[in-house]
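> No sequence on hand, only this structure:
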């Protein structure tokens, strides 16, 4: 390819030849536009891209050119329109995240994207999906786009936005997840009031996360069993047993607690010292190094910092005895 070799004259000749061979094709005209831009001829490049834009919205090079032009002119609405056209034709476009990042970085850009996404184009399924190890800033921006989108008169439904809310929750973004869930799915399965645990008696743990996302996550492995058991009609408990030689995470929950000291209690058949509680700020539960109190007795006291991604973890220390949890509570420590 002449462009790849840096041969400006050959690239221009190739573009002109493409137009002669297919004078009505938007791809040929776009190729000429790229060649003219590469040859430092911005005015003729713009003329070529104006022609290609009139001949179809599905040409990738044309939409990228006009998207970039709109961004340089700070025409945010038009940039979002071009991005929408590009992604409607290519929902899984490689590099889409980099393309959309400038729009996502500003309130105006996020609102413009929300207006396009409110129509539920096919690319919204890809956009509202956190994926593996997502970039934290990108996810925070997309959470704001999602909330703005569901506030429009739109066709986005709870099944799609509810899934994204659950993904936000799994990434420790409880407050964003709660706001999005309430806006798109209503109060059914919504999070509890601030400073409270969801599903303290484990009733919702028996349901799918699609119905009740704001609750506990169970963790199990080859040397750790964590089961939900029915102890009475419509009453459940969590039963855990471990053969591990180290302390293991058995439950976690994204929480929203104000800064201060909080007392967590575990009720049930719990031997002294077997359970420890953690409270972390980055969306991941980590084994606590300092323990203040016993959750199975008077309660373990935790210090909460001001953070947006708090997660509470319940850990099981090594021991042969089985542990049964009937209820978990949290309250301000006096």
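Arrived safely. Here the structure is a predicted model, which means the values were calculated and not measured.
> drop to CA atoms for contacts and neighbour counts, all remaining ones
Will do.
> Looks to me like residue 87 is in a strand.
No - counting by DSSP: H, G, I helix; E, B strand; the rest coil, one finds residue 87 to be helix, located in no strand.
> how many other residues sit next to it?
Here the number of neighbours of residue 87 (other CA atoms under 10 Å) works out to 21.
> ok, now which ones touch it?
Residues in contact with residue 87 (CA atoms under 8 Å, 6 or more residues apart in numbering) are 93, 96, 123.
> distance of it from residue 121?
9 Å (CA to CA, to the nearest Å).
> can you check residue 167 too?
Taking CA to CA as the measure, residue 167 falls 20 Å from residue 121.
> Including neighbour count, distance to residue 158 and secondary structure, could the contacts of residue 87 go into TSV?
Formatted as TSV, the contacts of residue 87 follow (neighbours: other CA atoms under 10 Å; distance: CA to CA, whole Å; DSSP: H, G, I helix; E, B strand; the rest coil):
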residue	neighbour count	distance to residue 158	secondary structure
93	15	25	coil
96	16	24	helix
123	18	17	helix
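> so which of those residues comes closest to residue 175?
Within the contacts of residue 87, proximity to residue 175 (CA to CA) peaks at residue 123, which comes in at 25.2 Å.
> ranges for the helices of the chain?
2-5, 8-21, 26-38, 42-54, 60-72, 76-89, 96-104, 107-117, 123-127, 136-150, 158-170, 174-185 (DSSP state H).
> Quick check: which of these is buried the most?
Across the helices of the chain, the average number of neighbours (mean count of other CA atoms under 10 Å) peaks for helix 26-38, which reaches a mean of 25.
> what sits up against it?
By CA under 8 Å, 6+ apart, helix 26-38 touches 3, 8, 11-12, 14-16, 18-19, 22-23, 42, 44-49, 51-53, 55-56, 59, 61-62.
> Kindly report the same for stretch 166-185.
Contacts with stretch 166-185, where a contact means CA under 8 Å, 6+ apart, come from 129-130, 139, 143-144, 146-147, 150-151, 157-158, 161-162, 164-165, 190-191, 209-210, 213-214, 254-256, 282-284, 308-311.
> got another, please set it beside the one above:
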């Protein structure tokens, strides 16, 4: 059963039915660790404490009459305890009193921003009524007070489906300090469509000034990359913008973290030090151009640094500058592999051209992600360098 606003629309909108809400209220009522009031009678059959237990059990059993009676006792004996009014409102809805349920939930939403049930009700009701700024305001309260709550996630999912409400929330995120990052909590464990919708919200929030912590952004991106590289790519762009794509065809063309290892210090779409290399890898700069510098490790050929790139099927030219002790042969060069299982890719020979080096790269239709690699041949332990990497389409 749902709680209708009138004869046509449910109080909690199309996605939040009363049955699901009641289950979440159950958790909220039992926990109640952050109280703003106390029961008038700490013990006895009419105590609010006992009523909370009865309410929880009745909700679990689907007994609407008992949960309604318990909700009334909760409000009577502990009206200012967080959760009492909102639980009573849900009980009214499940018992078949939609108008009274709406009134009680509206009252609950005015008593304080920490009541997640009341805030979810207020946000979704505002969304149903087309009040997108109010919906975003209530959504902020949820993200502040209960960022890991399933109810928060359900309400956020509805906000992200509405263009106006999503944009209003993105604007608030751009003005916020700490709470906007709560949108990322648990993101890796959500369905792909929800992650994609969140990426849209984050991209809009970035336009209004939101910036995620670098370490958190890398952790979340790496976790999602393991399951869905293209989805991780969309999230990374949403969090960090286009990077060097317009200049070079790679997100990272500065080698800023090429000497780093791990999800806390680099992301799949940044140059990062290969864990298997025995060489010393440094990041330097000459004439204003960043470059990666390698010393040692010349007794065996090895990858030095890697970066994942999302490329559409077609032909590309990979080009770079590098030190060259033997004319026409770079001390360090670029290679690439397709990291999609069974994906096809063809890599041509190295060709010197106009003071640089290049090679043709052909990406098959079944290759979703290419991993570019900086490769060091064996036989040299002195300092070698590579810079000015570019990948350009030739189709």
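Cool, got the structure. On a predicted model such as this, the values are computed, not experimentally measured, just so you know.
> List the TM-score for the superposed pair.
Overlay of the two chains. TM-score (TM-score structural alignment, normalised by the length of structure 1): 0.69; 313 aligned residues with a CA RMSD of 4.8 Å.
> Between the helices of structure 1, which one is closest to residue 322 of structure 1.
helix 158-170 (27.8 Å).
> what angle sits between the closest one and helix 174-185?
170 degrees (axes from the mean of the first three to the mean of the last three CA atoms, to 10 degrees).
> Return the distance of helix 158-170 of structure 1 from the chain's centre.
8 Å (CA atoms, centre = their mean, to the nearest Å).
> what do you get for stretch 87-96 of structure 1?
Distance, stretch centre to chain centre, for stretch 87-96 of structure 1: 18 Å (CA atoms, centre = their mean).
> again, but for stretch 88-99 of structure 2
Taking CA atoms, centre = their mean, one finds stretch 88-99 of structure 2 lying 35 Å from the centre of the chain it belongs to.
> now stretch 329-342 of structure 2
How far stretch 329-342 of structure 2 lies from its chain's middle: 30 Å, per CA atoms, centre = their mean.
> shouldn't residue 299 of structure 1 be in contact with residue 293?
Yes - assessed by CA atoms under 8 Å, residue 299 of structure 1 is found in contact with residue 293 at 5.8 Å.
> Skip the chain neighbours and tell me the closest residue to the residue nearest the centre of structure 2.
Compute the mean C-alpha point of structure 2, and by CA atoms, centre = their mean the closest residue is residue 184, 4.0 Å away. Excluding the flanking residues, the one nearest residue 184 of structure 2 by CA to CA, 6 or more residues apart in numbering is residue 220, at 7.7 Å.
> just to revisit the earlier point, dump the helices of structure 1 into JSON lines; add distance to residue 265 of structure 1 as well.
As requested, those are exported to JSON lines (distance: least, CA to CA, whole Å):
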{"stretch": "helix 2-5", "distance to residue 265 of structure 1": "65"}
{"stretch": "helix 8-21", "distance to residue 265 of structure 1": "72"}
{"stretch": "helix 26-38", "distance to residue 265 of structure 1": "66"}
{"stretch": "helix 42-54", "distance to residue 265 of structure 1": "64"}
{"stretch": "helix 60-72", "distance to residue 265 of structure 1": "54"}
{"stretch": "helix 76-89", "distance to residue 265 of structure 1": "50"}
{"stretch": "helix 96-104", "distance to residue 265 of structure 1": "42"}
{"stretch": "helix 107-117", "distance to residue 265 of structure 1": "42"}
{"stretch": "helix 123-127", "distance to residue 265 of structure 1": "40"}
{"stretch": "helix 136-150", "distance to residue 265 of structure 1": "32"}
{"stretch": "helix 158-170", "distance to residue 265 of structure 1": "23"}
{"stretch": "helix 174-185", "distance to residue 265 of structure 1": "22"}
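> end to end, how far does stretch 194-212 of structure 1 reach?
Start-to-end span of stretch 194-212 of structure 1 (CA to CA) is 17 Å.
> That stretch: which residues count as buried?
Buried residues in stretch 194-212 of structure 1, defined by neighbour count with 16 or more other CA atoms under 10 Å: 196-205, 209, 212.
> quick one: which two of those residues are the most distant?
By the measure CA to CA, 196 and 209 form the most distant pair in these, at 18.8 Å.
> Which contacts among the contacts of residue 87 of structure 1 does structure 2 share?
Retained in structure 2 (both residues aligned by TM-score structural alignment, their matches' CA atoms under 8 Å) from those: 96, 123.
> can I get the contacts of residue 87 of structure 1 in JSON lines with distance to residue 112 of structure 1?
Listed next are those as JSON lines, based on distance: CA to CA, whole Å:
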{"residue": "93", "distance to residue 112 of structure 1": "20"}
{"residue": "96", "distance to residue 112 of structure 1": "16"}
{"residue": "123", "distance to residue 112 of structure 1": "15"}
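> what about residue 342 of structure 2, how many neighbours?
The burial count for residue 342 of structure 2: 9, using other CA under 10 Å.
> And residue 341 of structure 2, by the same measure?
10.
> aligned partner of residue 9 of structure 1 in structure 2?
Residue pairing (TM-score structural alignment): residue 9 of structure 1 is matched to residue 65 of structure 2.
> which residues sit in contact with that match?
Taking CA under 8 Å, 6+ apart as the contact definition, residue 65 of structure 2 lies against residue 95.
> how much space between the aligned partner of residue 84 of structure 2 in structure 1 and residue 65 of structure 1?
In structure 1, the residue matched to residue 84 of structure 2 (TM-score structural alignment) is residue 28. With the distance defined as CA to CA, residue 28 of structure 1 ends up 14 Å from residue 65 of structure 1.
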